[in-house]
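Asker: no sequence for this one, just the structure:
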């Protein structure tokens, strides 16, 4: 089996694979594998995750985007609280660079975003960037929570964030974006001449980093998330 088949099967059945026993792609091959996985799973992505690095932006499609307040538990599942950006219009590739304010003006809505992540590699991607990208950057699904005020997009913003799973506290600290700017990765990606042309379309959800890192969910539970004055609950179910 090729890597797209291996990963698609692991996504379907909740399984894991030995990272050293699979083909080792380069980055260009990893993006082709992403597309192949979507085809095998018959998924037309409704959103993308972006990760700003020193040499560019890594991207991956979200396997699902929904407002449903539940998600099935899987061993190794982690939760990340993020800021979800809903695009109000297309951002096509163009010669003239997009400025931050122009990008901000295209955001039609901002929500609490809950990314569920699970590496399909036993032991995780182990710093192997191409394998991380091929595995959709560990995305397992995405949930849209309540709408937030647009000022959460301000640079350097850090609202109080509290996350409790059942009766177990998982996080209680200011929720700071890893780039200090939730739009930085989107601005950089929008200005990449070689990016895929259909990734930034009207209505799509874009997420650019966790406010709390990845929090392991040891078992099914109701998760309570409070960001600033906004609270939401979702069920991680059997």
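Answerer: Thanks, I have it. All values derive from a computational prediction rather than experimental measurement. Residues are numbered from 1 along each chain as shown.

Asker: hey, let's count contacts and neighbours off CA atoms from now on
Answerer: OK.

Asker: burial count for the residue nearest to residue 70 when sequence neighbours are not counted?
Answerer: Counting by CA to CA, 6 or more residues apart in numbering, residue 70 lies nearest to residue 235, which is 4.5 Å off, once chain neighbours are set aside. Using other CA atoms under 10 Å, residue 235 is surrounded by 18 other residues.

Asker: name the helix or strand for residue 235, please.
Answerer: Per DSSP states H and E, residue 235 falls inside strand 230-237.

Asker: contacting residues around that strand?
Answerer: 69-73, 145-146, 148, 220-226 (CA atoms under 8 Å, 6 or more residues apart in numbering).

Asker: could you rerun that using 10 Å?
Answerer: Outside strand 230-237, the residues that touch it by CA atoms under 10 Å, 6 or more residues apart in numbering are 67-74, 77, 112, 114, 143, 145-149, 161-166, 217, 219-226.

Asker: name the residues of the helix or strand harbouring residue 101 that are buried.
Answerer: Assigned by DSSP H and E, residue 101 belongs to helix 100-106. By 16 or more other CA atoms under 10 Å, the buried positions in helix 100-106 come out as 103, 104, 106.

Asker: which ones are touching the nearest residue to the second one once chain neighbours are set aside?
Answerer: It refers to residue 104. Excluding its sequence neighbours, the residue lying closest to residue 104 (CA to CA, 6+ apart) is residue 183, at 7.5 Å. Taking CA under 10 Å, 6+ apart as the criterion, residue 183 is in contact with 83, 85, 100-101, 103-104, 107, 153-155, 177, 189, 206-209.

Asker: what's the burial count for residue 44?
Answerer: Neighbourhood size, residue 44 [other CA under 10 Å]: 13.

Asker: and here's the other structure:
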């Protein structure tokens, strides 16, 4: 990594510490550079923690339209930011907390390197469980009309944690499962597994190939958030959100 990219990663660490609003960072000229900055930022932030897995973002047309981006992105999930259903959050811990409603998968074995790209069927065969889940994102008061994908990726794709329901054996057809999001008991929106690029295994294969291109791999017990199937919600006061996925169960989070 160039010295300039290392300096940008250090700046990101400082801006999170000091509560600086999200803004475009100069000096990141490509997605490749953005992921290099992300790696340095994660390394500087993780401390004594470990990597629990990955988030994949912008896997539905509605989320891509919301952010003005036409491809998936990914980031690291830290182990100490993995919460069980029923977690209570403090909004003051985030620049601006957003909630995304997703299907989470858990790897049942390592995906060993191979010469050919992974297919959705191959990565799907390597998972051992799935769960309803809510990703916590922190967009740090971003202005979406001026969103810069390179800075977003460098900023760990905004992952701030996950809340996960009970894992269950994967059903035969994840793409047909319906998810319903509720706020304080009232239905907000619905989505389907197919909203994640047609099938949750499609973004999972994208992630596996992205990691392989950078000398890494998905490993047993990694959890992967496969992308929001309901548009992000930003609570502005005390809240309780629940996400029900037919055949998988529910996950709930509250806070103030």
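Answerer: Yes, it's here. What you see is a predicted model, and the numbers here were worked out from it, not measured in a lab.

Asker: mind checking the TM-score on these two?
Answerer: Here the TM-score for the pair of chains, by TM-score structural alignment, normalised by the length of structure 1, is 0.82; 232 aligned residues with a CA RMSD of 2.9 Å.

Asker: ok so, going back, okay, the buried residues of helix 100-106 of structure 1 in a markdown table with distance to residue 23 of structure 1 next?
Answerer: Output for these, formatted as a markdown table (distance: CA to CA, whole Å):
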| residue | distance to residue 23 of structure 1 |
| --- | --- |
| 103 | 38 |
| 104 | 40 |
| 106 | 39 |
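
Asker: closest to residue 58 of structure 1 among those residues?
Answerer: residue 103 (18.4 Å; CA to CA).

Asker: if I look at that closest one, how far off is residue 85 of structure 1?
Answerer: Distance of residue 103 of structure 1 to residue 85 of structure 1, given as CA to CA, to the nearest Å: 11 Å.

Asker: so for structure 2, the centremost residue is which one?
Answerer: Nearest to the geometric centre of structure 2 sits residue 55, at 2.8 Å (CA atoms, centre = their mean).

Asker: sec struct for the equivalent of that residue over in structure 1, please.
Answerer: Using TM-score structural alignment, the equivalent of residue 55 of structure 2 in structure 1 is residue 49. Judged by DSSP: H, G, I helix; E, B strand; the rest coil, the three-state class of residue 49 of structure 1 is strand.

Asker: pretty sure residue 49 of structure 1 is touching residue 139, no?
Answerer: Yes: taking CA atoms under 10 Å as the definition, residue 49 of structure 1 is a contact partner of residue 139 at 8.5 Å.

Asker: which neighbours do these two share?
Answerer: In contact with both residue 49 of structure 1 and residue 139: 60, 61, 62, 115, using CA under 10 Å, 6+ apart.

Asker: show me where the stretch 101-250 of structure 2 has its helices.
Answerer: Using DSSP state H, counting those that start in this stretch, the helices assigned to the stretch 101-250 of structure 2 run over residues 120-124, 149-154, 201-213.

Asker: in the longest one, what's buried?
Answerer: Right, the one you point to is helix 201-213 of structure 2. Result for helix 201-213 of structure 2 [16+ other CA under 10 Å]: buried residues 201, 202, 203, 204, 205, 206, 207, 208, 209, 210, 212.

Asker: per the alignment, name the residue of structure 1 opposite the fifth one.
Answerer: In this case it means residue 205 of structure 2. So residue 205 of structure 2 corresponds to residue 187, using TM-score structural alignment.

Asker: how far does stretch 223-242 of structure 2 stretch from start to finish?
Answerer: End-to-end distance of stretch 223-242 of structure 2: 20 Å, with CA to CA as the criterion.

Asker: structure 1: matching residues for that stretch?
Answerer: Using TM-score structural alignment, stretch 223-242 of structure 2 corresponds to residues 205-224 of structure 1.

Asker: coming back round to it: narrow the shared contacts of residue 49 and residue 139 of structure 1 to those in strands?
Answerer: 60, 61, 115 (DSSP state E).

Asker: tell me if I'm right that residue 59 of structure 2 and residue 207 touch.
Answerer: No: counting by CA under 10 Å, residue 59 of structure 2 does not reach residue 207; the two are 11.3 Å apart.

Asker: spell out which residues are contacts of both of those two.
Answerer: 72, 73, 226.

Asker: quick one: what's aligned to the second one in structure 1?
Answerer: It stands for residue 73 of structure 2. With TM-score structural alignment as the matching criterion, the partner of residue 73 of structure 2 in structure 1 is residue 58.

Asker: from residue 72 of structure 1, how far off is that match?
Answerer: Going from residue 58 of structure 1 to residue 72 of structure 1 by CA to CA gives 27 Å.

Asker: which one's more surrounded, those two?
Answerer: Between residue 58 of structure 1 and residue 72, counted using other CA under 10 Å, the more crowded position is residue 58 (20 against 12).

Asker: quickly note the distance from that one to residue 96 of structure 1.
Answerer: 22 Å.

Asker: ok, residue 146 of structure 1 next?
Answerer: Distance of residue 146 of structure 1 to residue 96 of structure 1, given as CA to CA: 34 Å.

Asker: compare the two (neighbour count), which wins?
Answerer: For residue 146 of structure 1 versus residue 96, the count of surrounding residues by other CA under 10 Å is larger for residue 146: 13 against 7.

Asker: residues near the nearest residue to residue 131 of structure 2 once chain neighbours are set aside, how many?
Answerer: Leaving aside its sequence neighbours, residue 131 of structure 2 sits nearest to residue 167 (CA to CA, 6+ apart; 4.7 Å). Residue 167 of structure 2: 17 surrounding residues under other CA under 10 Å.

Asker: who touches the residue opposite residue 167 of structure 2 in structure 1 once aligned in this structure?
Answerer: Matched to structure 1 by TM-score structural alignment, residue 167 of structure 2 sits across from residue 147. Shown in contact with residue 147 of structure 1 (CA under 10 Å, 6+ apart): 83, 84, 109, 110, 111, 112, 113, 230.
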